[in-house]
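Enquirer: Task: produce atomic coordinates for the following.
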Amino acid sequence: MSFTNNPLEPIHDAFTVANDCFKVARRTIARQHGELLERTQFVGATLEEATSALDSAVEQASDLVILALFATFERWVIEHLQDAKQLISVGYPASYSAKLASKFEDAVEWWRIEEILGLFEVEVDEQLIMRAKQIKKYRDWIAHRNARKPTPPKATPEVAFEVLTDIIEQIHTTHTRPAEAEAERMGGPN
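Expert: Below you'll find the predicted structure:
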């Protein structure tokens, strides 16, 4: 992925490390390295109990990563739109445009993410927008666990990272002025 300041990467990287830790824990338990299990909940646990606890932890970690990825994505998109107010504020008449820009910056914070994503439907692949909305539904289900609502299709952290990163990249590409893009390509500041 070519986007150099992807805000989702630290979350994805931490998830990758956590998954590796789960693998190490599974191997440690399976090989019964008792000295490595000291001062953990796995001391005295059967292989089945330990495996069940790890499976549950892996599922929880995956769900929490979805929450973190989408929340970070949502914040990035909102801040991107708030930065767009600078373009609005140079309009005519200046006093009206400045007030409009300020109102826009404050109001965008309260827009629904589905509405915000709709602004980018011309510039971002339609399938990506649809997939982001599906991830959002799963994220909402994780956060609220409303038993009266059916469980939406599950999203994995890997898929969420890929889809949300692709959207960020497409927005970044279409919203970066040519001079800024050249400076970024050359390794300079945005």
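Enquirer: okay, CA-based contacts and neighbour counts for the rest of this
Expert: OK.
Enquirer: and stretch 108-115, which residues are buried?
Expert: Residues of stretch 108-115 classed as buried: 108, 113 (neighbour count, 16 or more other Cα atoms under 10 Å).
Enquirer: And the contacts of it?
Expert: Stretch 108-115 is contacted by residues 74, 78, 81-82, 133 when judged by Cα atoms under 8 Å, 6 or more residues apart in numbering.
Enquirer: Closest one of those to residue 144?
Expert: Residue 144 has its nearest neighbour among those in residue 133, at 16.4 Å by Cα to Cα.
Enquirer: Might one say that residue 62 is in contact with residue 158?
Expert: No - here residue 62 lies out of contact with residue 158, judged by Cα atoms under 8 Å, at a distance of 9.3 Å.
Enquirer: Give me the more crowded residue out of those two.
Expert: Per other Cα atoms under 10 Å, whichever of residue 62 and residue 158 has more neighbours is residue 62, with 19 against 14.
Enquirer: residues contacting the closest residue to that one other than its chain neighbours?
Expert: Of all residues not flanking residue 62 in the chain, residue 157 sits nearest, at 6.0 Å (Cα to Cα, 6 or more residues apart in numbering). Neighbouring residues of residue 157 by Cα under 8 Å, 6+ apart: 12, 62-63, 65-66, 69.
Enquirer: Please generate a structure for the following sequence too, so the two can be compared:
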Amino acid sequence: MKSNSQLAPVYEAFEVAQDCFCVASATLATERSADSSDSIDGVKGRSPEEVLDEALKQTEELTVVALWAVFERDLIEYVRSTVKWLSNGRPESYARNLVDKVECEAEFWRVGDILDLFKGEIDTHQIARIKEIKRYRDWIAHRNPRRSVPPAFSPEEVYGHLTELWGRISEAHCVAPETTSRAEVGPFSAGDRDRDAPVPASHVRSPPSTRPRRSVDRPRSDDR
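Expert: From the prediction side, this is the model:
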């Protein structure tokens, strides 16, 4: 199985969109200063500033949803691939049936239960933080009024936490970080460090961006 992580491209696309909002905001400010009559039209009774603010908010939230979707898919695929080493167990028929069952049913496991599999090698506080991101993602997607609004995470925070987790998993499982595909991976002992068990390179912790960060000057809502 070969797969490239799309976490980095998703976040980079958000950065491009954010820069576009910055350009639009700066252009609007320039036009405002040059037009004292305040004749710049908004959309459906809202000012251009309000429209930009809402569009940026929606972009941030959709980026969080997209990042989580990529992470969850990669997590499921990682679990499905790591159980293949069990196929060498005995008796052979039992081992093969066990691997087949996990590969088929991992798709339907709760992501919280999958994350719990890494307890003992990953700090429990880090796992809890990832679960909080999941709660925020669910709130964005469903807006269930019967549930309390969870703490919000920015796209930068989500990208950072998710890539950091993959870095921890790679370290704990002795996975070579420089490779870009996942073969048959599993938890290895120190003597197995040279085995070919790669995962996507972007699963190793890296800074979200090396270029200066820019943001639209706007107040962040506390009720998001």
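Enquirer: So after superposing, what's the score?
Expert: TM-score for the superposed chains, counting by TM-score structural alignment, normalised by the length of structure 1: 0.82, backed by 170 aligned residues with a Cα RMSD of 2.2 Å.
Enquirer: how close does the counterpart of the residue nearest to residue 62 of structure 1 in structure 2 sit to residue 5 of structure 2?
Expert: Correspondence of residue 157 of structure 1 to structure 2, assessed by TM-score structural alignment: residue 155. Residue 155 of structure 2 sits 16 Å away from residue 5 of structure 2, going by Cα to Cα, to the nearest Å.
Enquirer: before we move on, back to that, relative to residue 164 of structure 2, how far out is the match of residue 157 of structure 1?
Expert: 14 Å.
Enquirer: With adjacent residues omitted, what lies nearest to the most centrally placed residue in structure 2?
Expert: Per Cα atoms, centre = their mean, the C-alpha nearest to the average position across structure 2 is that of residue 67, at 3.4 Å. Distances taken as Cα to Cα, 6+ apart place residue 7 nearest to residue 67 of structure 2, at 5.9 Å, with adjacent residues excluded.
Enquirer: what about the one you found, neighbour count?
Expert: Residues near residue 7 of structure 2, counting by other Cα under 10 Å: 21.
Enquirer: in terms of contact, does it touch residue 64 like I think?
Expert: No - counting by Cα under 8 Å, residue 7 of structure 2 sits too far from residue 64 to count as a contact (10.5 Å).
Enquirer: which residues of structure 2 fall in helices?
Expert: For structure 2, the helices defined by DSSP state H occupy 7-34, 48-82, 92-105, 111-116, 124-142, 155-172.
Enquirer: okay, those helices in CSV with distance to residue 199 of structure 2 next?
Expert: Putting these into CSV (distance: least, Cα to Cα, whole Å) gives the following:
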stretch, distance to residue 199 of structure 2
helix 7-34, 13
helix 48-82, 8
helix 92-105, 18
helix 111-116, 17
helix 124-142, 20
helix 155-172, 8
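Enquirer: among the ones you listed, which is the most enclosed?
Expert: Among these, helix 155-172 has the highest mean neighbour count (mean count of other Cα atoms under 10 Å), at a mean of 20.
Enquirer: returning to what we had before: out of the contacts of stretch 108-115 of structure 1, what pair is the most spread apart?
Expert: Spanning the widest gap among the contacts of stretch 108-115 of structure 1 are 82 and 133, at 21.1 Å by Cα to Cα.
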